[in-house]
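> Just to be clear, the model below is a prediction. Sequence and coordinates:
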Amino acid sequence: MMTRRVMLGAAACAALAGCGSKFKSYDGPEVTRVVVMKSQRRMYLLHHDKVLKDYRVDLGFAPEGHKRQEGDGRTPEGRYVIDRRNPNSEFHLSLGISYPNTKDVEVARAAGQSPGGDIFIHGRAGKHRGKGRDWTAGCISVKDREIEDVYAMVRKGTVIDILP
């Protein structure tokens, strides 16, 4: 009798642990493009020209204009690709953006600066909740439960257009 209770309790704990995972699965249409509209603070996941999901986003602490150099607090503008996935992100989960591109590097170097890097779409990871709008160093942030969906839907190599 005691063994049966222990086994049922262990099975229930295992089932509940699976429900709490930050890793979700997705079997819908492929996300072929991500579009971020900075002025609207919106991110759209698209399958060709059809919006699959959209999210409110926070940006860099200086959101106006294109990122020019490391530490300027701006979110880049232009066409990039999702080039890496970080399941162990300090910000819950994150998807890397291929900033800086060749032109970004040239512009920054011409000004005697570093273009910076490590631009991601990421969550808030609890400790960043309540920071208000546009708090990142240049990244694109959504809520933790939303980055779980984005992480499941968006693959490495997906185009991301970040527009003013």
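Arrived safely. Numbering: from 1, shown residues only.
> CA atoms for contacts and neighbours, from now on please.
Fine.
> got a list of contacts for the longest strand anywhere in the chain?
Scanning the chain for the strand with the most residues, using DSSP state E, yields strand 78-86. By CA atoms under 8 Å, 6 or more residues apart in numbering, the residues outside strand 78-86 that reach it are 93-99, 101, 151, 155-163.
> What about those residues, which are in helices?
If you go by DSSP state H, the contacts of strand 78-86 have Tyr151 in helices.
> Kindly supply the PyMOL command isolating those of the contacts of strand 78-86 that are buried.
Only the buried entries of those go into this PyMOL selection, using 16 or more other CA atoms under 10 Å:
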select buried, resi 93+94+95+96+97+98+99+151+155+158+159+160+161+162+163
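> re the thing from before, now the longest strand of the chain: buried residues?
Neighbour counts over strand 78-86 (16+ other CA under 10 Å) mark Arg79, Tyr80, Val81, Ile82, Asp83, Arg85 as buried.
> got another, please set it beside the one above:
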Amino acid sequence: MMRTVSRLGVTLMAVALNIAAFSLAQASSPQPGQPEDAAQAADLVVVMKSERELYLYRDGLILAQYPIALGLAPIGTKRMRGDDKTPIGAYTLDWRNPNSDFHRSIHISYPDAEDQSRAAELGVSAGNNIMIHGQPDYDDRPRSGDWTHGCIAVSNTAIDQIWARVPDGTPIHIYP
């Protein structure tokens, strides 16, 4: 009887240790949408449309800078679906798509309530699915100039780096 209890105790202890080890590994490994190295994580993304540059900031210091392409009609802010403009304003990077047609993509929280209200006044849809993304996976033609339908495009190397350093929930400020 004592041996059975002993074996059961050892088995339960082994199961408990495995659960604890698994939980610790899960807690220490980055979750989807979280950077691998928190010290290198950006706390703000800034886009300067006129400069065609995207900046990653942490604590007010620039961590990285990337050239970008914008919507086909880059001057001004997005007003409605199909206008090919990139929005201007303060938004949040709120979710990501690892299976994007554009290598990888991170969603910008456009439209906000003000964007939707402005579009409603015009009797149109504000549009949606504005992303920071890489190059198209469906072909390998080189692209130059502004070519998106309102998104912010970067190189595939750049989106991989941005993906690794920008957690979900990071603010993005897009300036003219």
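Right, received. Where do you want to start? Everything quoted here is computed from the prediction, not taken from an experiment.
> Kindly provide the TM-score of these chains.
With the length set by TM-score structural alignment, normalised by the length of structure 1, the two chains reach a TM-score of 0.82; 141 aligned residues with a CA RMSD of 1.4 Å.
> Where do the strands of structure 1 begin and end?
33-37, 42-47, 50-56, 78-86, 94-97, 120-122, 140-141, 159-163.
> TSV for the ones you listed, including distance to Ala111 of structure 1?
Formatted as TSV, the strands of structure 1 follow (distance: least, CA to CA, whole Å):
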stretch	distance to Ala111 of structure 1
strand 33-37	27
strand 42-47	31
strand 50-56	33
strand 78-86	19
strand 94-97	23
strand 120-122	24
strand 140-141	25
strand 159-163	23
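> out of those, which comes closest to Ile147 of structure 1?
Set against Ile147 of structure 1 and scored by CA to CA, the strands of structure 1 come closest in strand 120-122, at 6.2 Å.
> Find me the equivalent region of the closest one in structure 2.
Using TM-score structural alignment, strand 120-122 of structure 1 corresponds to residues 131-133 of structure 2.
> Over to stretch 66-75 of structure 1?
With TM-score structural alignment as the criterion, stretch 66-75 of structure 1 aligns to 77-86.
> any idea how far that stretch is from the chain center?
Taking CA atoms, centre = their mean, to the nearest Å, the mean C-alpha location of stretch 77-86 of structure 2 is offset from the chain mean by 20 Å.
> picking that back up, so which of the strands of structure 1 comes closest to Gly9 of structure 1?
The closest of these to Gly9 of structure 1 is strand 78-86. By CA to CA, the value is 33.2 Å.
> that older thread, distance between the ends of the match of stretch 66-75 of structure 1?
6 Å (CA to CA, to the nearest Å).
> can you check stretch 157-173 of structure 2 too?
Terminal residues of stretch 157-173 of structure 2 lie 22 Å apart, using CA to CA.
> which bit of structure 1 covers that stretch?
With TM-score structural alignment applied, stretch 157-173 of structure 2 matches the range 145-161 in structure 1.
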